[in-house]
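**Student:** could you look at this predicted model? Sequence included:
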Amino acid sequence: MWKQNREYIANLLEFCIKSKSHKDGKLLHARIIRTGLCSQTFLSNRLIDFYSKCDNPKYGLHVFDVMPERDVFSWNSVLSTLCAVNRLQDACLVFDEMPQRNVVSWNNLISAFAKNGDHGKALEMYGSMISEGLVPTHFTLASIFSACGVLLEIDFGRLCHCLAIKVGADQNIFVGNALLSMYAKCKCIGDAIHAFEEMAAPNEVSFTALMGGLKETRRVEEALEVFKLMHKTKACIDAVSLSSILGVCTRREGDDGLQRKMHGKSVHSVSIKLGFHNDFHLVNSLLDMYAKNGDMDSAEIIFQNMSKPSVVSWNIMIAGYGEIYKCEKAMELMGRMVFSGCQPDEVTFINMIAASVKSGNVKVGRQVFDKLVSPSLISWNAMLSGYSQVEKHDEAIMLFREIQFRNVKPDSTTLAIVLASCAEMALLECGKQVHAVTLKANLNSDVYVGSCLITLYSRSGEVDIAKSIFHGLPEVDIVCWNSVIAGFSHNSREKEAFNFFNIMRRRNMCPTQFSYATILSCCAKQSFAFQGRQVHAQILKDGFINDIFVGSALIDMYCKCGNVEGGQEIFDAMPMKNTVIWNEMIHGYAQSGFGGKAVHLYDCMIREGRKPDNITFIAVLTACSHSGLVSEGIRIFESMQIDYKVEPLLDHYTCIIDTLGRAGRLNEAEMLIRRMPCKDDPVIWEVLLSSCRIYSNILVAKRAAEELLSLNPRSSTPYVLLANVYSSMGKWEEVRKVREIMHDNKVGKDAGYSWTERNNELEGSQSYCHDWEVSNCLG
């Protein structure tokens, strides 16, 4: 009778647990106490479980405290209760006091640490469990794979995968999904696909995890194929899986946006067909997809049909208009948001700042920023980034000072942005102060900050300091390597740049487009033809040959090394040619004296609908100047403003003055100079004065020399050039007078340098010219 009564009450308690009937369960608890059954360990265990499941753990813990006898189930029940209410410290104390522990005990604690984000502790507990000889269950392994995915502990995860196969837990759907998710998060997509294929019956979680992994590794078509397979196998397609595939359909830089949008529209149609078009999370995913693809018309239709947009919905729309440079529309939306009663959050303000910056209106962005009563570091960084993007580096530095005055602790992003601004403005002392802040904040070892420090010191000529910073970093990524190599190149230390580039490759660090462009620039500057060809071979091997920046650097290298045909081959082979590529080839022809080919290529560029820029005109006008193509030069120069609305700069004027001067049209050149907005630049007059020697025009030469001396009396250039004019006419007495004036004014002549390549090595020589009668040495 007693036993039947106990089993009857136990069954009733089980029913209360399943139905979460808190009131009935408490009545049963009272009956247990009245009938003297509270000494029954079995019933007490059920009571602890009941109170835990009914969200009243305090009563359950009290039951445990008054139990006369406890078994392993009692301890596990209270341990589970403490874990459920996130009292992990108390749970650890209970765990340590347990007279006997089983797999359930370990699972409770491991799972609790994993769910609360302490994944490292979860892995540590798992190691202790294995060392005690216990065999993990599918619950254990699911938690461990989840922890490995978050921590990117792929090696440890693989070991656990082997153990899962050994104990036969790999076929469990929860373990399989956790394993698949781990490989996807660690971007081991091949292993993730294999894990998916090994699953007997993948569910919607499996498909969603695999699609997410494919999305992160930019394998868009494969992700869409997985979605099609999911639909074909009649797996349950829910709002989460639809949201995941919509994330695949958002355009990224360099992607085919039209193709992505078409896929997104197809998924949109499926969501309507399946009746998920009113799911709030999915609707926001649709908004995000259309906004990121620049289709704000479609986004507006969805947004207008929302009964009550959330702050997330408003933020997506504001960010979307910012992406297409419609700051006014973004501001209008923010006003509507406030009017509708939806309170903007910090993300709203950050999106608004970004929209203003992208539209070129940093002033509006600052006004939005100033409305923040207590901006977080993310907001400060957004505003700093805005100033940096529009090259208002002085404003960025001033804002950083304000950050310090407000005692806001900077992070690596803050310091990297302000260091980049210091580098752009060549403010070495200011940069050193920021460097001190990085040391104080213990962020000097951050690779992002480190690469910016390397750039700062390199651009300021302190290459050795930059090199010591590089060597002092505990870990260096490709950005750091690129920064130090670019620093050597910037300071004309090409041999060291090559050494670092070779060391980088030996350490299995894959060069990027920037790496190759920088090292090719070194080859071009020093005419390292042999090394340039070697780099070209490596570029072909690594698959960067069609990259625009690498292609332009190759063209520049071959042309500067005297191999214009090699540059032409690269140009012809480029599948996509932007203005940079056209400019580089035109400039290559100009440098090599092929003026006719340069002008012809320029005309081809125009016929193909390409719009020339400042650099294009400098290149083609240089070609006209060097090859004596006067009429073509004048035609192109006049078309700058008339046809292409490009305002001539000093370099353009210099080219056309040189063209006129070489053709002997010195008076026209002088008249043009006097009409120029930049006539006070000495370079223009130097070009004119040099041309006077060829045509022995002493009158124009004297006027040009007078202008130069008025601009810079200490320069030796006007004296030397004027002496050249006199010597070309055989007026040696005048040459002597110029030399005497130079001597009396204590003006000295600069040394000249020459470079040659011998046995793939660079050799240099320095010379001074003292023979004023040898005109080739003068100037």
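**Tutor:** On my side now, so go ahead. All values derive from a computational prediction rather than experimental measurement.
**Student:** going forward, measure contacts between C-alpha atoms and count neighbours the same way
**Tutor:** Will do.
**Student:** in three-state terms, label residue 757 for me.
**Tutor:** strand (DSSP: H, G, I helix; E, B strand; the rest coil).
**Student:** got the contact list for residue 599?
**Tutor:** Contact analysis of residue 599 by C-alpha atoms under 8 Å, 6 or more residues apart in numbering lists 586, 620, 623-624, 632.
**Student:** looks like residue 44 contacts residue 64 (just checking).
**Tutor:** Yes - in this structure residue 44 lies within contact range of residue 64 using C-alpha atoms under 8 Å: 7.4 Å.
**Student:** these two - which one has more neighbours?
**Tutor:** Taking neighbours as other C-alpha atoms under 10 Å, residue 44 and residue 64 compare with residue 44 leading, 26 against 20.
**Student:** follow-up on the earlier one: out of the contacts of residue 599, who's the most crowded?
**Tutor:** residue 620 (32 neighbours).
**Student:** part of a helix, is that residue?
**Tutor:** Yes - counting by three-state DSSP, residue 620 falls inside a helix.
**Student:** wait, it touches residue 598, no?
**Tutor:** Yes - counting by C-alpha under 8 Å, residue 598 is a contact partner of residue 620 at 6.2 Å.
**Student:** overlap of the contact sets of the two?
**Tutor:** 586-587, 590.
**Student:** still on that earlier bit, from the contacts of residue 599, which is closest to residue 509?
**Tutor:** residue 586 (34.0 Å; C-alpha to C-alpha).
**Student:** want to compare, so here's the second one:
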Amino acid sequence: MPKWNQIPRASWGVFHSQLLLQSPKLISPASVCLIFTLSTTDLIQDYIHDGNINAARKLFDENPASCNTVAWNSMITGHIRHNQMQSAHELFDKMPMRDVVSWNTMLSGFNKIKDPHKLHQLFLQMNKAGERPNQFTFSTIISGFLNTFDVLVPQLHSLILHSGLHSNVFVGSALMRGYTHLMDRSSLCRVFDDILTKDISTWNALLVGYMDLGFIADAQITFDMMPELNIISWTTLVDGYIKNRNINQARHMFDKMPQKNVVSWTAMIKGYVQQENYTNAIQLFISMLNSNTSPNHFTFSTLLDACAGCSMFLLGNQLHSCILKSGLCQELVLSTSLIDMYTKCGDIKSAFTIFDSMKTKNTVSWNSIIGGCARHGLAHQALSEFKKMTESGMKPDHVTYINVLSACVHGGLVKEGEHHFHSMVERYGVEAEMKHYTCMVDLYGKAGEVDKAVRLVKEMPFEPDVDT
């Protein structure tokens, strides 16, 4: 007799199947098949829950006949969790039968990787397949369409009304976010009124909507009317006042908060940094530490922005030590803030040390190091980093080109500046803005090529400002 507590969890399915197959009088063959299918599905789900995607996929591939729709859905979910979207999509395409969970899982995956176009295509495919969307479908696609397909929100609203899901909390909250993006106050309120049983998340969505649309008085009235408040409600109100440039009222409400977490502390600190009130930001950070609230990478990033803004090198260095001790040094946002802080405080060597140690770089981190080189007069180094950036497959944006052209101005590199100014549109589709033209005029002026500067000002698609 085996000792039951010594049998590995992953072996239970196989053990049960062998035991049942050896005892045909105990159970029918059809029931054995069903139990084996359930056991395989359970094992796959256990492997995925434990993060062992390879073992789950091996078991899945070795037992195709015993894998039901739940097993397929679980396997797709596992691939998505491990950022293996292509594998998830390939598996989805091979599914013999799909249910609404299958479609919702794939939609959530495309939403996770911020691909609204594939999200849209899959939703159309779902409708053509005759699968009826549910509340999770609509909440996912509305969330995924924001900033790209905002105009589809009213059409989705019509489908939701037709499906009878307009009173659902999840769908209603998603629609409210959609109409907030469309700056449609009346539709925002109408959706809120249609939700029959409003929970705190619904009220918070209305609060966010009013603040984002600039209706501060309505937001405060909503806050005062809410049947219950949580820390999200308070933080939303504080953050809303900050976004509407009412820092004093934001601080007043912040001080009244019955409870504060790292998010609320960071929001208030960031508000001061955005107002360039660095002294209050640093004092509030000290109060945060005294309250025994541990800062996260967003808190440190905000404080580093304050240090960069007022060139507080010593404090920035101390924060760097705290970050290393906290084990957050590999955070992309934080590493980028450290680069920006060191370049603006004059330590380009430390900035490069951090930049070179980064395992992953994004456009913002490349912009920080290129801009830092430009500020330090290292024109050729800036152009060299720009070349590395493009060769790595990273697409530059308008900030990248402002930094590149600024480097050309500092180095007097007229030909290089002209090349990059013309190639930004032709190669990367980055339209020249006023700051790009200002850099070029400055470049021509310092090189003594006044005629070119005057010609460029006349060719600008907009009226020149004082800087130009």
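**Tutor:** Thanks, I have it. Quantities reported herein were computed from a predicted structural model and do not represent experimental measurements.
**Student:** TM value for the aligned chains?
**Tutor:** Laid over one another, the chains give 0.82 as their TM-score (TM-score structural alignment, normalised by the length of structure 2), with 434 aligned residues with a C-alpha RMSD of 3.1 Å.
**Student:** now do the strands in the stretch 551-700 of structure 1.
**Tutor:** Assigned by DSSP state E, counting those that start in this stretch, the stretch 551-700 of structure 1 shows no strands.
**Student:** mind listing the helices in it by residue range?
**Tutor:** With DSSP state H, counting those that start in this stretch, the ranges of helices along the stretch 551-700 of structure 1 come out as 564-573, 579-591, 595-607, 614-627, 630-644, 650-662, 666-675, 682-695, 698-711.
**Student:** packing partners of the longest one?
**Tutor:** Right, the one you point to is helix 630-644 of structure 1. On a contact count with 3 or more C-alpha pairs under 8 Å, 6 or more residues apart in numbering; DSSP states H and E, helix 630-644 of structure 1 meets helix 614-627, helix 650-662.
**Student:** all helices of the stretch 401-550 of structure 1, in order?
**Tutor:** Along the stretch 401-550 of structure 1, counting by DSSP H, counting those that start in this stretch, helices occupy 412-424, 428-440, 447-459, 463-472, 478-490, 494-506, 513-526, 529-542, 548-560.
**Student:** residue 756 of structure 1: which of those is closest?
**Tutor:** That would be helix 513-526 among the helices of the stretch 401-550 of structure 1, by C-alpha to C-alpha, at 8.6 Å.
**Student:** which stretch of structure 2 lines up against stretch 752-771 of structure 1?
**Tutor:** Across structure 2, nothing matches stretch 752-771 of structure 1 (TM-score structural alignment).
**Student:** hang on, I meant stretch 140-153 of structure 1
**Tutor:** Taking TM-score structural alignment, stretch 140-153 of structure 1 hits no residues over in structure 2.
**Student:** buried ones in that stretch?
**Tutor:** 140-150, 152-153 (16 or more other C-alpha atoms under 10 Å).
**Student:** closest one of those to residue 364 of structure 1?
**Tutor:** Using C-alpha to C-alpha, the buried residues of stretch 140-153 of structure 1 come closest to residue 364 of structure 1 at residue 150, 39.1 Å.
**Student:** list the contacts of that closest one.
**Tutor:** Residue 150 of structure 1 neighbours (C-alpha under 8 Å, 6+ apart): 119, 182, 185.
**Student:** would you check that the first one makes contact with residue 113?
**Tutor:** When you say that, I think you mean residue 119 of structure 1. Yes - contact criterion C-alpha under 8 Å: residue 119 of structure 1 and residue 113 qualify, at 6.2 Å.
**Student:** give me the stretch of structure 1 that stretch 360-380 of structure 2 matches.
**Tutor:** The aligned range for stretch 360-380 of structure 2 in structure 1 is 576-596, by TM-score structural alignment.
**Student:** residues contacting the matching stretch, please?
**Tutor:** 546, 548, 551-552, 555-556, 559-560, 562, 564, 567-568, 571, 597-599, 601-602, 605, 610-613, 615-616, 619-620, 622-624, 626-627, 629.
**Student:** out of these, which end up buried?
**Tutor:** Buried by 16+ other C-alpha under 10 Å: 546, 548, 551-552, 555-556, 559-560, 562, 564, 567-568, 571, 597-599, 601-602, 605, 612-613, 615-616, 619-620, 622-624, 626-627, 629, out of the contacts of stretch 576-596 of structure 1.
**Student:** the counterpart of residue 244 of structure 2 in structure 1 and residue 406 of structure 1: what is the separation?
**Tutor:** Using TM-score structural alignment, the partner of residue 244 of structure 2 in structure 1 is residue 460. Distance of residue 460 of structure 1 to residue 406 of structure 1, given as C-alpha to C-alpha, to the nearest Å: 30 Å.
**Student:** between the two, which has more neighbouring residues?
**Tutor:** residue 460 (21 against 9).
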